[in-house]
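Colleague: Here is a sequence together with a model predicted from it:
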Amino acid sequence: MKILIIEDDTTTREFIAKALKEHGYAVDVAEDGQSGLMMALSCQYQMVILDRMLPALDGMKVLSALKSTEPNLPILILSALDSVKDKVDGLTAGSDDYLTKPFALAELIARVDIIINRSHRQQAVTSEITYDCLKLDLKSHTAFCHHHQLTLQPKELRLLQYFIEHNEQVVSRMRLFEAIWSYHFDPKTNVIDVHIANLRRKLEDAGCADILHTVRGAGYVLRR
């Protein structure tokens, strides 16, 4: 299991990373909000430990971006901002927990264990997501249309998952690019169009025609 620490203070960052590694977790680190967000969107993490006051990109903006693209990714805010309002703001913005500095290392590790265990239980309950004729098994990473298994490339599978999770919502190309590829959006690339076309063709071949629509000037929508 891999955890990402986004923390600009070197001593705190290294202290937490060392402790989590000794506790059995794999750990990556980022020293600013911008690079941390890019790492979180491009790699598979079981949890993010996030400082609020970060250079390059504020921690609350990182939290908002992650929750809009990876709503099930557990996030623990670790911050010196310790007022009740600060804690409420962090929790209502989508963080799974809020721990103030200074902190006891044993408490931090206990909270990490609890959050990850809770996330695993929730994933076990919701291992399948469905919409209309589509079903996606999150454990086996397989997709079905009318009970026929689809042969999808990894990015196509991730796109389909994102569309099912945001079904009947118009999703912009920029939002897809940030969620599936990286944080930076290149308006000149046609990578999204190519993957959407391939995914749509495979859905149509399997009998799920007219379910993935292009909304001119706005994006795409999974809708019957």
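Modeller: Thanks, I have the structure now.
Colleague: C-alpha from now on. contacts and neighbour counts both.
Modeller: Fine.
Colleague: Now do the closest residue in space to Pro102 that isn't next to it in sequence: how many residues are near it, please.
Modeller: Nearest residue to Pro102, sequence neighbours excluded (C-alpha to C-alpha, 6 or more residues apart in numbering): Ala80, at 7.2 Å. Ala80 has 15 neighbours, counted by other C-alpha atoms under 10 Å.
Colleague: Does Ala80 touch Phe103 like I think?
Modeller: No - counting by C-alpha atoms under 8 Å, Phe103 is not a contact partner of Ala80; they are 9.6 Å apart.
Colleague: ranges for the strands of the protein?
Modeller: 2-6, 26-30, 47-51, 75-79, 97-100, 128-131, 134-137, 142-145, 148-150, 212-215, 219-222 (DSSP state E).
Colleague: can you redo those strands as JSON lines with mean neighbour count and distance to Leu20?
Modeller: Listed next are those as JSON lines, based on neighbours: other C-alpha atoms under 10 Å; distance: least, C-alpha to C-alpha, whole Å:
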{"stretch": "strand 2-6", "mean neighbour count": "23", "distance to Leu20": "9"}
{"stretch": "strand 26-30", "mean neighbour count": "18", "distance to Leu20": "7"}
{"stretch": "strand 47-51", "mean neighbour count": "26", "distance to Leu20": "11"}
{"stretch": "strand 75-79", "mean neighbour count": "24", "distance to Leu20": "14"}
{"stretch": "strand 97-100", "mean neighbour count": "19", "distance to Leu20": "16"}
{"stretch": "strand 128-131", "mean neighbour count": "16", "distance to Leu20": "30"}
{"stretch": "strand 134-137", "mean neighbour count": "20", "distance to Leu20": "30"}
{"stretch": "strand 142-145", "mean neighbour count": "19", "distance to Leu20": "32"}
{"stretch": "strand 148-150", "mean neighbour count": "15", "distance to Leu20": "39"}
{"stretch": "strand 212-215", "mean neighbour count": "16", "distance to Leu20": "42"}
{"stretch": "strand 219-222", "mean neighbour count": "20", "distance to Leu20": "40"}
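Colleague: ok, second structure coming up, stack it against the first:
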Amino acid sequence: MEASVEVMVVEDDATVLAVVTDYLRGRGYGVTGVADGRAARDLLRTARPDVLVLDRMLPGVSGDDLCRQVRASAPLTSIIMLTALGAVEDRIDGLEHGADDYLAKPFVLRELRLRIDAVVRRSRNARVAPTPFELGPFRVDPASRRIWLGGTEMTLTTREYELFVFLLRNPDRTLTRDDILREVWGWSFGQTSTVTVHVRRLREKIEPEPRYPRYLLTEWGQGYRFTVEDAA
């Protein structure tokens, strides 16, 4: 991965912070290490890292609160939660706060690097500017990474944008969670609950009534299908 990738690591364990920052710097990343949530929040008022590696349990400002704040102010920053809370419920909770990925402690440094590379690659690939297109009430401008619903611009995180564009480019096709995990996240394996959480978040933004979706439908036992025909 190119040296232009900027990573901010927010971790209150001094040993973990030193090991992670030294490892990433040694492989060409630009790295800022921060030991508490309040200091990270202050830095992020002006800094815009490509990736934020964020511990959930932090002094000053919690990782969850920081994640929500970054999502509101810097939606193009990818967030990887790095935490000792590794249960499925904790992973889903972290994703609900807006994280793009989740890595539980103890972890392998190489896996962290690969996950950083994956979120950066997906983000940069999505910024390649093919022709704008429309589907039903949705209009997409890939050059600016913007999507409008009925003339109103939508507010989407990086991962929500990538997921939605993938769905828009595959209308009326049933996609399994593994399909989505592979094509949107770039993972050949992983927790499919990640997809479930992001689908739920996306529905809250595109559906008039998320409990009774018109566009993003669940095909029980199979996966999801995006359609504008059924909605009409």
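Modeller: Okay, I see it. Small disclaimer: the values here were computed from a predicted structure and weren't measured.
Colleague: circling back: who's in contact with the residue nearest to Pro102 of structure 1?
Modeller: Thr100, Lys101, Pro102 (C-alpha atoms under 8 Å, 6 or more residues apart in numbering).
Colleague: And it, what's its match in structure 2?
Modeller: Structural correspondence for Ala80 of structure 1 with respect to structure 2 (TM-score structural alignment): Ala84.
Colleague: Please tell me how far its match sits from Leu103 of structure 2.
Modeller: 9 Å (C-alpha to C-alpha, to the nearest Å).
Colleague: Give the aligned equivalent of His148 of structure 1 in structure 2.
Modeller: So His148 of structure 1 corresponds to nothing, using TM-score structural alignment.
Colleague: swap in Asp9 of structure 1?
Modeller: With TM-score structural alignment as the criterion, Asp9 of structure 1 matches Asp13.
Colleague: if I line the two up, what does Pro59 of structure 2 land on in structure 1?
Modeller: That one, Pro59 of structure 2, aligns with Pro55 by TM-score structural alignment.
Colleague: what residues are up against that match?
Modeller: Asp8, Asp32, Gly33, Gln34.
Colleague: For those, which ones persist in structure 2?
Modeller: Mapping the contacts of Pro55 of structure 1 onto structure 2 (both residues aligned by TM-score structural alignment, their matches' C-alpha atoms under 8 Å) leaves Asp8, Asp32, Gly33, Gln34 still in contact.
Colleague: Restricted to helices, list these.
Modeller: Gly33, Gln34 (DSSP state H).
Colleague: between the kept ones among the contacts of Pro55 of structure 1, which has the most around it?
Modeller: Gly33 (26 neighbours).
Colleague: What distance do you get for that one to Leu50 of structure 1?
Modeller: Following C-alpha to C-alpha, the distance that separates Gly33 of structure 1 from Leu50 of structure 1 is 9 Å.
Colleague: Show me whatever sits in contact with both of those two.
Modeller: Joint contacts of Gly33 of structure 1 and Leu50 (C-alpha under 8 Å, 6+ apart) are Ile6, Gly59.
Colleague: Alignment lookup: Val31 of structure 2 to structure 1.
Modeller: Using TM-score structural alignment, Val31 of structure 2 pairs with Val27 in structure 1.
Colleague: so who does the closest residue to its match other than its chain neighbours touch?
Modeller: Of all residues not flanking Val27 of structure 1 in the chain, Ile3 sits nearest, at 4.9 Å (C-alpha to C-alpha, 6+ apart). Counting by C-alpha under 8 Å, 6+ apart, Ile3 of structure 1 touches Tyr25, Ala26, Val27, Asp28, Tyr45, Gln46, Met47, Val48, Ile49.
Colleague: Onto which residues of structure 1 does the top helix by length along structure 2 map?
Modeller: Looking across structure 2 with DSSP H, the single longest helix is helix 109-126. Counting by TM-score structural alignment, helix 109-126 of structure 2 falls onto residues 105-122 of structure 1.
Colleague: Leu202 of structure 2 is in contact with Thr158, isn't it?
Modeller: No - counting by C-alpha under 8 Å, Thr158 is not a contact partner of Leu202 of structure 2; they are 11.7 Å apart.
Colleague: So between these two, which is more surrounded?
Modeller: Thr158 (23 against 20).
Colleague: aligned partner of the more buried one in structure 1?
Modeller: In structure 1, Thr158 of structure 2 lands on no residue (TM-score structural alignment).
Colleague: Please name the nearest non-neighbouring residue to Thr158 of structure 2.
Modeller: Leu76 (5.2 Å).
Colleague: What separation is there between the spatially most central residue of structure 1 and Cys43 of structure 1?
Modeller: With distances taken as C-alpha atoms, centre = their mean, the residue of structure 1 nearest its centroid is Glu70 (2.3 Å). Remark: distance between Glu70 of structure 1 and Cys43 of structure 1 (C-alpha to C-alpha) = 11 Å.
Colleague: Could you do Ser68 of structure 1 as well?
Modeller: On the measure of C-alpha to C-alpha, Ser68 of structure 1 and Cys43 of structure 1 end up 16 Å apart.
Colleague: now do Pro102 of structure 1
Modeller: 29 Å.
Colleague: same thing with Val27 of structure 1?
Modeller: Taking C-alpha to C-alpha, one finds Val27 of structure 1 at 12 Å from Cys43 of structure 1.
Colleague: same question, Leu63 of structure 1
Modeller: On the measure of C-alpha to C-alpha, Leu63 of structure 1 and Cys43 of structure 1 end up 16 Å apart.
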